[in-house]
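# Predicted model and sequence below, questions to follow.
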Amino acid sequence: MSHLPAPDVTDQQLVAQVLGGNTAAFAQLVRRTEGLVTQLVFKLVRHPADRPDLAQEVYLKVFKNLAGFKFQAKLSTWVGQIAYNTCLHYLEKKQLVLLDPAEPAPDDPAPAGRRAPPQLVAGPAYDPEAALFDQDLAGILGAAIEQLPPLYRTLVALYHQQELSYEEIGQITSLPDGTVKNYLFRARKLLKQRLLATYHRDDL
């Protein structure tokens, strides 16, 4: 019979319970790591129809290889590494690129066509217009991030949304810390350029 693990159970205890045949423990492992796996799959894979199968493949690999996990990294980091490599294999199989060599350099001229988002004025207390403005900016930023190359948008999500360290990101992607920092710098610079190419500086 499977017993539901305590919420504060350690990674080591959780793994031991899974290996002991506790299916509820594996469900908790999935809950602990599904946010990270979802970010990786969604940022690396464009086609929505392929994402559920990839996520399922990730957790099948996790279950199959869990006995060999040596706790040299956090459990979530190890699962993230499996997710990242699974997506890389998918991209290679589909002959899709992780970082497009034709991607314009951050200092390249920006495309024409500038527009301004709606002008909304914030008040001293809660202001529906101010809230709408914040949502508008969040939507603008999110849309711009999605236009970055897969590797860039993945690193941005891991660092800014999952709040992982350079070291943890390096463990997941097998990239040196310096390369992670460099790619994040390029991603932010490209993101800023694209935003300024579309919106006036004062509107952001």
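On my side now, so go ahead.

# going forward, measure contacts and count neighbours with C-alpha atoms only.
Noted.

# any idea how far residue 52 lies from residue 92?
Separation of residue 52 from residue 92 (C-alpha to C-alpha, to the nearest Å): 18 Å.

# for comparison:
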Amino acid sequence: MDEKQLVRQVLGGSESAIRLLIGKYERLVVHMVSRAVYNDQDREELCQDVFIKVIDKLGTFNFDSKLSTWIATIAFRMAVNFAKKKKLDQVELEEVEFRIGETVEVTEQEDMNRFILRLVDQLPLNYKSVLTLFYLDGFSYPEIVEITGMPEGTVKNYIHRARLKLKKIVEEQAKKEVALL
């Protein structure tokens, strides 16, 4: 089913279309929300709120962009607003200082993707948001600009800085691992 059919059916009140919409975009919404909200209960509640808003505002979607971009925009903005409201991010997004968390250890059972996501979680919200959108969700620069409302140069800059900071984290992890041997 294409996006227009899906939207039409959701607007028509089809419960199966609503379930299909949620199933299709659930991973995207969870990615967007989990970059800013760490508490499981808050994250789950906010994801539900995102889908409520998506369904409520779906009539305003005009197909100028992909449906996934529109949904990601809603999820991103709601997550950032939630984080600011809850004072989870104490300073403005532009001024977030880099902080290195606990040493991240990779066990044999741990999946490499999970390890990388743990490293990404150590980045400031603005960096991990654009990095997640670009690498995990596969959005283009123009789509990320639309989702975040940031200029394209800022998006590119944040992705570049995020990669440099990730490199620094990995190098520091490697030094800690070598020091233990």
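Perfect, thanks for sending it. The shown structure was predicted, so the numbers you read here are calculated from the model rather than taken from an experiment.

# Drop the TM-score for these two in here.
Overlay of the two chains. TM-score (TM-score structural alignment, normalised by the length of the second structure): 0.84; 175 aligned residues with a C-alpha RMSD of 2.9 Å.

# Which residues are in contact with the residue nearest to the spatial centre of the second structure?
Residue closest to the average C-alpha location in the second structure (C-alpha atoms, centre = their mean): residue 32, at 2.5 Å. Each residue near residue 32 of the second structure by C-alpha atoms under 8 Å, 6 or more residues apart in numbering is listed here: 72, 75, 76, 79, 129, 132, 133.

# Was I right to think the first one contacts residue 149?
Right, residue 72 of the second structure. No - assessed by C-alpha atoms under 8 Å, residue 72 of the second structure is found out of contact with residue 149, at 11.7 Å.

# neighbour count winner among those two?
A direct count of neighbours by other C-alpha atoms under 10 Å for residue 72 of the second structure and residue 149 places residue 72 higher, at 29 against 12.

# To which residue of the first structure is that one aligned?
Under the alignment (TM-score structural alignment), residue 72 of the second structure pairs with residue 80 in the first structure.

# helix/strand/coil for its match?
Secondary structure for residue 80 of the first structure, judged by DSSP: H, G, I helix; E, B strand; the rest coil, is helix.

# now it: how far from residue 161 of the first structure?
In this view, residue 80 of the first structure and residue 161 of the first structure are 14 Å apart by C-alpha to C-alpha.

# go on, residue 42 of the first structure?
Taking C-alpha to C-alpha as the measure, residue 42 of the first structure falls 13 Å from residue 161 of the first structure.

# which of these two has more neighbours?
Neighbours around residue 42 of the first structure and residue 161, counted as other C-alpha under 10 Å, are more numerous at residue 42. The numbers are 21 against 12.

# The counterpart of the more buried one in the second structure: what's its closest spatial neighbour, skipping adjacent residues?
With TM-score structural alignment as the criterion, the equivalent of residue 42 of the first structure in the second structure is residue 34. Take residue 34 of the second structure and drop its neighbours on the chain: the residue closest to it by C-alpha to C-alpha, 6 or more residues apart in numbering is residue 43, 6.4 Å away.
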